[in-house]
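[1] Structure for this input, please:
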Amino acid sequence: MSEAPFYVSPQQVMKDRADFARQGIARGRSVVVIGCAAGILIVADNPSSPALHKVGEIYDRIGFAAVGKYNEFENLRVAGIRYADLRGYSYDRSDVTARGLANAYAQTLGTVFTQDHKPYEVELVVAEVGRSAARDQLYRISYDGSIADARCHVAIGGDAEAINEVLDQRWRAELTTPAALALATQALAESGERTEPLDADDLEAALLERAREGRCFTRLPSATVRAHLEQAG
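    Purely as a prediction, here's the structure:
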């Protein structure tokens, strides 16, 4: 007598994949993306290696931040650069937008989540700095391809919910770069995922500068991060 075939409902398969991806993402240290007067600041709790970046540049006014499995989000970052370069070359540089890039990432992650055996253990933020703060764009893309349009600030990875609560309470539109960096650092330190105080050497930071023409992405070295934190008091 043959045994009945093993059956798992589609709902259970999707739930298991979602749980697997969320657990992998939660193990990673957090990233904060926060708007300020000078532009959009991206701050990552990343003490492990100065070479394995969680924060990167995609195009002229567009930045990228990620948490989760490094090789997976690094492949996505490189794919995003290729997408932006091809679109900018084929059409116009102004046609490369954070919204278009976020949609491309969502399609990729959604396809992997539904069709592959293992989902990507990643969460992304695509940020585009506008000519004014009202035109800034922040998109949070989850492991399953869902997109959330964030306003002013967003945190991903680790205890993102607690970090977002801190940002909701303390964020102000007129924050200077040192003040925004101090707020991001405080939120990361208070999230409960660290047992020691955060130092400048523990942080990876970059700024999408609103006033710059062309490439707006500037990576902040540890000395600059330390000076900003000291200035903020």
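
[2] For the rest of this, base every contact and every neighbour count on C-alpha atoms.
    Fine.

[3] can you pull out the helices in the protein?
    10-26, 70-90, 98-115, 160-170, 177-189, 222-232 (DSSP state H).

[4] From the contact counts, what lies against the last one?
    Yep, that's helix 222-232 we're talking about. helix 177-189, strand 203-209 (3 or more Cα pairs under 8 Å, 6 or more residues apart in numbering; DSSP states H and E).

[5] Also this sequence, please, to line up against the first:
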Amino acid sequence: MTMPFYVSPEQLMKDRADFARKGIARGRSVVVLAYDDGILFATENPSRALHKISEIYDRIAFAAVGKYNEFENLRVAGVRYADLRGYSYDRADVTARGLANAYAQTLGTVFTTESKPLEVELVVAEVGATPAEDQVYRLSYDGSVADEHGYVVMGGQAEQLGSRVADAWRAGLSLAEVLRLAVRTLGAVGVDGQVLAAGSERELTPNQLEVAVLDRSRARRAFRRLQGAALADLLGVGHGTQDAGTTGAAGGDDVPDEG
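    As a prediction, the model looks like this:
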């Protein structure tokens, strides 16, 4: 009779956490920044079909890094949760806090009971009537939730990029200012995934970016995407035509295995 191979609970949890962190680190970063009239989301993503930033409900948005198929399932579940709660009770009862709690339960259950954790990290954000009422929650692969203020950076090299954002971000910045900060931060990661020295950031074009905002000035549905001429104008660059290779699958986060 063979004896079963024993692994301590501590080692099992550590192995699952290491596995999830490595998967998340392979994804391109997402930057979330508060500005005077709302919340901005930006990531490097040449795909126009596979989004990493999406609307969940009237004033709630979702951003993710990691495996596309895994966080897309979570996004769809979040939309269903919001629609059902808004229909059953009231649209005002759908909040980012409630959605974050639902996601935390799902992520935590998978992490502790399944053989493979979800290789995802999420941000759920809700824009309020004033900046003080904005809510931004960051959820990790193990279901832990952090209440963030001002900015969030997720994905590969998040700690180093986060320190750069912390040095440059301040309350009350305009949309154009936070967008330029986000693009500089995303461009600080080289094609090999390493952080570049200050001043040597890559120049990212509008066609390489996925950008959206929660605009508090809109009456109900606050989410809108920034693309094309509107995005180019905010970045202060010419509209031009799409760069070669930026409209299809070009590796990295725009393929289904990595988000």
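
[6] picking that back up, in TSV, list the helices and strands packed on helix 222-232 of structure 1 along with mean neighbour count and distance to Glu128 of structure 1.
    As requested, these are arranged in TSV below (neighbours: other Cα atoms under 10 Å; distance: least, Cα to Cα, whole Å):
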stretch	mean neighbour count	distance to Glu128 of structure 1
helix 177-189	23	17
strand 203-209	24	8
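
[7] quick one: which of those is nearest Ile25 of structure 1?
    helix 177-189 (15.7 Å; Cα to Cα).

[8] Tell me which residue of structure 1 lines up with Leu161 of structure 2.
    Aligned against structure 1 by TM-score structural alignment, Leu161 of structure 2 finds its counterpart in Ile163.

[9] And Val124 of structure 2, by the same measure?
    So Val124 of structure 2 corresponds to Val126, using TM-score structural alignment.

[10] and that match, what is it in contact with?
    Neighbour list for Val126 of structure 1: 62-65, 98, 101-102, 138-141 [criterion: Cα atoms under 8 Å, 6 or more residues apart in numbering].

[11] before we move on, the earlier item: and the helices and strands packed on helix 222-232 of structure 1: which comes nearest Ile42 of structure 1?
    Between these, strand 203-209 lies closest to Ile42 of structure 1; by Cα to Cα that is 5.3 Å.

[12] What's the match for Glu55 of structure 2 in structure 1?
    With TM-score structural alignment as the criterion, Glu55 of structure 2 matches Glu57.

[13] on that earlier part again, please report how far the match of Val124 of structure 2 lies from Thr218 of structure 1.
    16 Å (Cα to Cα, to the nearest Å).

[14] Also Pro47 of structure 1?
    Counting by Cα to Cα, the gap from Pro47 of structure 1 to Thr218 of structure 1 is 19 Å.

[15] go on, Leu175 of structure 1?
    18 Å.

[16] How about the contacts made by Glu121 of structure 2?
    Applying Cα under 8 Å, 6+ apart, the residues near Glu121 of structure 2 are 24, 64-66, 138-141, 154-155.

[17] Outside of stretch 38-45 of structure 2 itself, list whatever touches it.
    Taking Cα under 8 Å, 6+ apart as the rule, stretch 38-45 of structure 2 contacts 28-34, 51-53, 63, 127, 131, 175, 178-179, 182-183, 186, 208-216, 253-254.
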